[in-house]
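Colleague: Any chance you can model this:
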Amino acid sequence: MTDQGAGRRTSAREDGRLSTKEAAEVLGVKPETVYAYVSRGQLGSRRGPGARGSTFDPREVQALARRNRRERAAVTGADELSVRTRITLIEKDRYYFRGVDAAELALRHTYEEVAEWLWTGTLRPGVHFTPPPEPAGAARLAVRALPEHCGPTDRLRVAAIAAAAADPLRFDLSEEAVIGTARTLIPTLVAALPPVQPTHRDGGPLAGRLWGRLSGRQPDEASLHALDTALALLVDHDLAASTLAVRVAASARAHPYAAVSAGLGVLEGPLHGAASGLVHRMLLEVLDRGTAAPVVAAELRAGRRVPGLGHRVYQGEDPRAKALFGLLETMPKAGPALAAARDVVVTAARHTDLHANVDLALAVLTASSGMAAEAGETIFAVARTAGWIAHALEEYEERPMRMRPVGQYVGERPPRHLPDVSDLPGE
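Modeller: Take a look at the predicted model:
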């Protein structure tokens, strides 16, 4: 650096102003970008007597730097929202509940036992969840009043709201109270669903009670075990979209019923809880045609992904699908649907390296059990309610309203004049 250049920088420091290079260093940008800020009116500059370069007010430069950091933080926060959790870890094509292999846990324990593990970190062998009469009665009445065409998520959401209205203690967010709510809300949701079987079960494990609301067939032991395991496998899956919605609601200190309602609202999307219904219908079409080739071709020709294949968090096989397919092999009536599912996987493998996901396995279960296509959505929602409660419990221990990302405003900059009424359409 020449003595002349050094003298100019010293002169800028003496009057407290920054040179272009110094302003660029504070802003973390190139000198050319500093001049772009000036041309856009975001930064003021002036030239000193005899000076060749511009100088800048350090306070104005620091204010612009802070504003830029906030905008970058808003973008980062929106794209990479991270939540500390002790519930579920997904790692190397496996997933774990509180450090325990989730698939193994689901294969060895009932849904209610796995739910207790999520909430408390303790197993309670033989635990059964029972609905209290008043909330269950309110939920049944509310669901019966719905139009016949309503879907399963509509019914579950209304049941949750009705059960909340019947519970004057719903605003107690202590851990003990929330877990107590969970133990009664889940069976209440099941009890509120209209039964399919004339003589349905109201006691015993939750899977048996749920079966009678999904299928008109009498279940065998293998089928009930498969349904119970499916519930346990689906109980949680880290921060899925519906779970994030639950945590946002819990961050605002919504009570557990309201938090579950938020999750149910998101779950209804075809890319989330309703995905297995699309697979169910696809399997029925494969069974009807006798081959998967034209069905897969139709999906690809329409520009759609083949449902039931691939998962964004697993590069290899979905561990939930692997565990459930193993049980489906033991179901006496699952053979045709299993063959159709294998045909789909083999046919699609000619074009893409995607593995079966849990939606495909769940669709085999529902299609081979005489259940409607929407049954998978019901199973998913009931199962995931336990996970939502676990996440709500964690969020209630965090700082309130922390789930509040900052928006990155990209609209017109103020000040703008009020719109002229004469310019409005129709005037």
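Colleague: from here on, contacts and neighbour counts on C-alpha atoms
Modeller: Noted.
Colleague: For Leu214, see how far away the most centrally placed residue in the chain is.
Modeller: Nearest to the mean C-alpha position of the chain, counting by C-alpha atoms, centre = their mean, stands Ala241 at 1.8 Å. Distance from Ala241 to Leu214, counting by C-alpha to C-alpha, to the nearest Å: 25 Å.
Colleague: again, but for Glu32
Modeller: Glu32 is 66 Å from Leu214, by C-alpha to C-alpha.
Colleague: Let me see the ranges of the helices in the stretch 151-300 of the chain.
Modeller: Along the stretch 151-300 of the chain, counting by DSSP state H, counting those that start in this stretch, helices occupy 152-165, 175-192, 206-211, 221-233, 241-251, 256-267, 275-289, 293-301.
Colleague: could I get those as JSON lines with distance to Gly5?
Modeller: Converted to JSON lines, the helices of the stretch 151-300 of the chain look like this (distance: least, C-alpha to C-alpha, whole Å):
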{"stretch": "helix 152-165", "distance to Gly5": "71"}
{"stretch": "helix 175-192", "distance to Gly5": "67"}
{"stretch": "helix 206-211", "distance to Gly5": "80"}
{"stretch": "helix 221-233", "distance to Gly5": "69"}
{"stretch": "helix 241-251", "distance to Gly5": "55"}
{"stretch": "helix 256-267", "distance to Gly5": "61"}
{"stretch": "helix 275-289", "distance to Gly5": "66"}
{"stretch": "helix 293-301", "distance to Gly5": "65"}
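Colleague: how about this one, so we can line them up?
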Amino acid sequence: MAERLTTQQVAEQLGVKVETVYAYASRGQLSSERAPGGKGSTFDAREVAELAARGRRAPVRPAPGEAPAAASWGSEPVAVRTGLTLIENGRLYYRGRDAVELAARYGFEAAIGWLWGLGTDAPVELRVPPATAAALARAAAALPEGIRLPDRLRISATVAAALDPLRFDLRERTVHAAGAALIAGMVEALPRTAPDPDPGPGSSLAARLWSRLATAAPTPEALSCLDRALVLLIDHELAVSTVAARLAASARAHPYAVVSAGLGATDGPLHGAASPLAHRMLAEVLADGAVPVVSDYLRTGRPIPGLGHRLYPEGDPRAVALLDAVRRLDGGAAVVAAVAAVEAAAGPAGRPELRANIDLALAAMALTAGLPAEAGEVVFAVARTPGWLAHAVEEYGEEPLRMRARAGYVGPRPQA
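Modeller: This next block holds a predicted model:
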């Protein structure tokens, strides 16, 4: 029979805590059996030795002039297990449920409840405490004019964190409560530009967000379209901002810091901030036509924003669903036709990399509804916040600091 080791013996051999041994077992890196008599667990000594060897394995240094190998997490690649989002066969699923179907049937609050494992019958109440709301208002009033709305979102996360004495309580229920208040606070921190179409205590977050982005009251169809966009964007597996959020959670950063990490990753033109670029391009197309605008992009070597997604070889289903809702708005048919014209002018028909993605669909919604160019970036950040928090809850249950990358060093070697 193979030699069996006790939990304490495994911990000593690996140089880790007993809790870490159980974490290895929960992730399938070690198999355990109950000890004789039912007290404690035992482990296969050979598996322990193999795990120890992997941990001691030194990184390979590339030869001079050779590019370093892809960085891995810690001593071996980490497979991030998640029960939240699946992208498979060109479809997007939240906890096994089609995201497009969920967005068609439920609002943002119910979708958060589903993603957080509470069910659609338990919509999450998104309300900011009065003291926090007052502090956010004071902070917003102190900012100079011209501050971008996405920057206001980042500031609001910092202010809300400073006012929450329970921010370091990482239990799931506490994280959810803090997250619900933060999502509401992010919207509350934006300056009001239109009357709230539903000012009552049960108003939806979409209604409150509309009053911060638009200059006129929405039609019911427009408000439903915004709500659908929020649901379609709530999570997207391990997007770059989600990786940043999980990295922060791996270091046991509190939920507000997790959201701040996610927001920081959206501040580039290739992720959350892609929609404003698509908005400007689509506005030019509506004014001058698709062919001259697309030709100018191609002539100057600029990528056409809002086209293609590597995870959807047959087209982005989120874009299809959102454009369908935009088409039903006043003036939406012309904007959706402009999107189709961009796809046609970009290259041969039928190429999935030339189909509209969610960034271009957000731009189409904003243009149709008369929202500013940065509206898509704001909608993306607010919508993705509950997703980042859901991933943080998952990561809080993993071994701390497991996401430690190793570098492929290419600099000068130390002198003897």
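Colleague: Return the residues in contact with the residue nearest to the centre of the first structure.
Modeller: Taking C-alpha atoms under 8 Å, 6 or more residues apart in numbering, we find Ala241 of the first structure in contact with 266-267, 272.
Colleague: I'd like the distance from stretch 277-296 of the first structure to the chain centre, please.
Modeller: Centroid separation between stretch 277-296 of the first structure and its chain, computed with C-alpha atoms, centre = their mean, to the nearest Å, is 28 Å.
Colleague: who touches it?
Modeller: Contact with stretch 277-296 of the first structure is made by 270, 306-308, 336-337, 340-341, 343-344, 347-348, 359-360, 363-364, 366-367, 373-377, as judged by C-alpha under 8 Å, 6+ apart.
Colleague: Tell me the buried residues in that stretch?
Modeller: Judged by neighbour count using 16 or more other C-alpha atoms under 10 Å, the buried positions of stretch 277-296 of the first structure are 277-287, 291-292, 295-296.
Colleague: So which of those is the closest to Tyr37 of the first structure?
Modeller: Comparing those against Tyr37 of the first structure with C-alpha to C-alpha places Leu278 closest, at 51.4 Å.
Colleague: hmm, back to that, neighbour count: Glu32 and Leu214 of the first structure, which is higher?
Modeller: Leu214 (24 against 11; other C-alpha atoms under 10 Å).
Colleague: Glu172 of the second structure maps to what in the first structure?
Modeller: Alignment note: Glu172 of the second structure maps to Glu175 in the first structure; criterion TM-score structural alignment.
Colleague: and that match, what does it touch?
Modeller: By C-alpha under 8 Å, 6+ apart, the contact set of Glu175 of the first structure is Leu393.
Colleague: Same check on the one 10 residues further on?
Modeller: With contacts defined as C-alpha under 8 Å, 6+ apart, Leu185 of the first structure is in contact with 131, 160, 163, 257.
Colleague: re the thing from before, so which of the buried residues of stretch 277-296 of the first structure comes closest to Ala392 of the first structure?
Modeller: The closest of these to Ala392 of the first structure turns out to be Gly277 (C-alpha to C-alpha; 27.4 Å).
Colleague: Matching that closest one against the second structure, which residue comes up?
Modeller: Under the alignment (TM-score structural alignment), Gly277 of the first structure pairs with Pro276 in the second structure.
Colleague: Strands along the second structure, start to end?
Modeller: 4-6, 32-34, 41-44, 85-88, 91-94, 97-98 (DSSP state E).
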